[in-house]
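In: here are the coordinates; sequence isn't available:
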């Protein structure tokens, strides 16, 4: 009899009270907080993506199509590992960003070099595809917040958007540096100035968090690529002539050091998402 009363009270609560709802299990965000470390590593990964894509295309002898297929297969494996993690893991996350940087570069290069698509057309096309990804993402999830990338579907939208930001940034960067003949160093200054404008607009709240973040994400791609090309390309082509091997190894080493630092310190970990709304 006592057991029956206890079970009844535990299931329905005391007379006249509302049963307690089970607490929702907290969800962990799968991407890092946007800190200065985030932007530094992102630009470095972008530079590695640009120089590594050129290096692989030159050294492997597989041709642009063969290298693209190989790197896409590697990216698929890294993304599977990322999607299977329960929370943000710096090593896995930034490996995915670095590989997407390579594949996004190759995606743009294939359109230009293999299919003969003008840079103006590919830039517009990638911008439209990216806008479509954001539209479907928002329609599905009602948010584009990077503070709530806490489900497989949201994370899939996130990585699809990242891929096309790299492809768009590659096409736009090549358009400015080569077609408009501004050169690598001047292009880097131009894109750095554009980023400064975005940062100023964010600081004055003239630009929303979501729009500001993704605009900066696109712009850091041609900035990093211009820096990489400036260091790696021959002096006769407007670079410093350091070469793709040295440039790739140098920047990749810095990325690895920073990723190890963040893994140990957790300086960019966002913690548990309790479901409360946050800007951006």
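Out: Cool, the structure landed. Keep in mind that what you see is a predicted model, and the values were worked out from it rather than measured.
In: drop to CA atoms for contacts and neighbour counts, all remaining ones
Out: Noted.
In: quick one, strands of the stretch 151-280 of the chain?
Out: With DSSP state E, counting those that start in this stretch, the ranges of strands along the stretch 151-280 of the chain come out as 272-273.
In: cool, the stretch 1-150 of the chain as well?
Out: 27-28.
In: against residue 175, how distant is residue 205?
Out: 30 Å (Cα to Cα, to the nearest Å).
In: between those two, who's got more neighbours?
Out: Per other Cα atoms under 10 Å, whichever of residue 205 and residue 175 has more neighbours is residue 175, with 19 against 11.
In: who's in contact with the more buried one?
Out: Taking Cα atoms under 8 Å, 6 or more residues apart in numbering as the contact definition, residue 175 lies against 119, 120.
In: got it, and the one 4 residues further on?
Out: With contact set as Cα under 8 Å, 6+ apart, residue 179 has these partners: residue 119.
In: got another, please set it beside the one above:
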């Protein structure tokens, strides 16, 4: 089976941060600058996400353009959903973060009980990949709430929050290389934290100077980030042409060790 998800490398994290930063500014561009509103923007981005994720689930191998489009759309949908829940809906950043963290925990519990592998580089079944995308949607929404909680409720501000989150990411990187902490635990912590990192960087670029930003505006910031994202996707696609990803190992059920079909069902072998 061909791999449908990329290897987790330095390039992966660079593109992830750019995509999630674009999600922050792109969500604000539609909801605030164009005055569409957070509720309508959330519906629009969720519809776009569902279309893109269907293409991803039906694809037979890893396509950088499709994969990163889905990631960016989970970020934009997560941004508008979080902003609709928290300031607009009156839930507040703290409660919003708690709700979304609880939702993400439930997804991981369901994922664990299905027996699908949690190794995101070796997902080989439809069920496993579907759970992967649901977890990413929750994690990017949680990341938006977490970033706002850090910047506003805790009073760190935009730039200081970006520095704090960057420092935490460096700690996670060191933990990956120098501690026995499970790699998938570190991956998902980093995945969640790159979202508020992207959100604070996006706000620091686009917000007015009186709010601690550089006042680039959502339009110009989104355009610059989109150009950067397209360039990185083209680079990754060129690298794939030069060195294709290795095929996946045969999928097995995590708890039973039995082989699985691509749809996630167990394969029984009769004697």
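Out: The structure has been received and is ready for your questions. None of the values given here were measured: they were computed from a predicted structure.
In: the counterpart of residue 107 of structure 1 in structure 2: neighbouring residues, count only.
Out: Mapped onto structure 2 by TM-score structural alignment, residue 107 of structure 1 lines up with residue 81. For residue 81 of structure 2, the neighbour count with other Cα under 10 Å is 25.
In: what about the helices in structure 2?
Out: With DSSP state H as the criterion, structure 2 has helices at 10-28, 38-58, 64-83, 93-114, 126-148, 158-178, 183-206, 218-242.
In: residue 1 of structure 2 is nearest to which of the ones you listed?
Out: Nearest to residue 1 of structure 2 among the helices of structure 2 is helix 126-148; the distance by Cα to Cα comes to 12.3 Å.
In: ok and that closest one relative to helix 183-206, angle-wise?
Out: 50 degrees (axes from the mean of the first three to the mean of the last three Cα atoms, to 10 degrees).
In: helices and strands around helix 126-148 of structure 2, which ones?
Out: Packing partners of helix 126-148 of structure 2 (3 or more Cα pairs under 8 Å, 6 or more residues apart in numbering; DSSP states H and E): helix 38-58, helix 64-83, helix 93-114, helix 183-206.
In: need the ones you listed in CSV (columns: distance to residue 20 of structure 2).
Out: As requested, those are exported to CSV (distance: least, Cα to Cα, whole Å):
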stretch, distance to residue 20 of structure 2
helix 38-58, 14
helix 64-83, 5
helix 93-114, 17
helix 183-206, 5
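In: which of these sits most buried?
Out: helix 64-83 (a mean of 26; mean count of other Cα atoms under 10 Å).
In: in structure 2, what stretch matches stretch 41-56 of structure 1?
Out: Under TM-score structural alignment, the match for stretch 41-56 of structure 1 is residues 15-30.
In: repeat for stretch 187-197 of structure 1
Out: Against structure 2, stretch 187-197 of structure 1 falls on residues 161-171 (TM-score structural alignment).
In: and the matching stretch, how far out from the chain's middle?
Out: With Cα atoms, centre = their mean, to the nearest Å as the basis, stretch 161-171 of structure 2 stands 17 Å off its chain's centre.
In: how big's the offset between it and structure 1?
Out: Comparison of stretch 161-171 of structure 2 with structure 1 after fitting gives an average deviation of 0.6 Å (mean Cα distance after the TM-score superposition for structure 1).
In: can you pull the buried residues of that stretch?
Out: Neighbour counts over stretch 161-171 of structure 2 (16 or more other Cα atoms under 10 Å) mark 161, 162, 165, 169 as buried.
In: contacting residues around the third one?
Out: If you count contacts by Cα under 8 Å, 6+ apart, residue 165 of structure 2 has them with 193, 194, 196, 197.
In: make TSV out of those residues and add distance to residue 30 of structure 2.
Out: Below are the contacts of residue 165 of structure 2 laid out as TSV (distance: Cα to Cα, whole Å):
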residue	distance to residue 30 of structure 2
193	24
194	22
196	19
197	21
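In: what is the nearest of the residues you listed to residue 29 of structure 2?
Out: residue 196 (17.5 Å).
In: identify the residue of structure 1 aligned to the closest one.
Out: So residue 196 of structure 2 corresponds to residue 222, using TM-score structural alignment.
In: likewise residue 126 of structure 2?
Out: Per TM-score structural alignment, residue 126 of structure 2 is aligned with residue 152.
In: burial count for its match?
Out: 12.
In: just checking, it touches residue 83?
Out: Yes - the pair residue 152 of structure 1 and residue 83 qualifies as a contact (Cα atoms under 8 Å) at a distance of 6.8 Å.
In: and for the equivalent of residue 245 of structure 1 over in structure 2, nearest residue in space, chain neighbours not counted?
Out: In structure 2, the residue matched to residue 245 of structure 1 (TM-score structural alignment) is residue 219. Distance criterion Cα to Cα, 6 or more residues apart in numbering; nearest residue to residue 219 of structure 2, sequence neighbours excluded, is residue 29 at 6.4 Å.
In: ok, now which ones touch that neighbour?
Out: Residue 29 of structure 2 sits in contact with 218, 219, 222, where contact means Cα under 8 Å, 6+ apart.
In: JSON lines for those residues, including distance to residue 100 of structure 2 and neighbour count?
Out: Shown next, in JSON lines, are the contacts of residue 29 of structure 2 (distance: Cα to Cα, whole Å; neighbours: other Cα atoms under 10 Å):
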{"residue": "218", "distance to residue 100 of structure 2": "25", "neighbour count": "25"}
{"residue": "219", "distance to residue 100 of structure 2": "28", "neighbour count": "16"}
{"residue": "222", "distance to residue 100 of structure 2": "26", "neighbour count": "24"}
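In: list which of these are still in contact in structure 1.
Out: Checking the contacts of residue 29 of structure 2 against structure 1 (both residues aligned by TM-score structural alignment, their matches' Cα atoms under 8 Å), the contacts still present are 218, 219.
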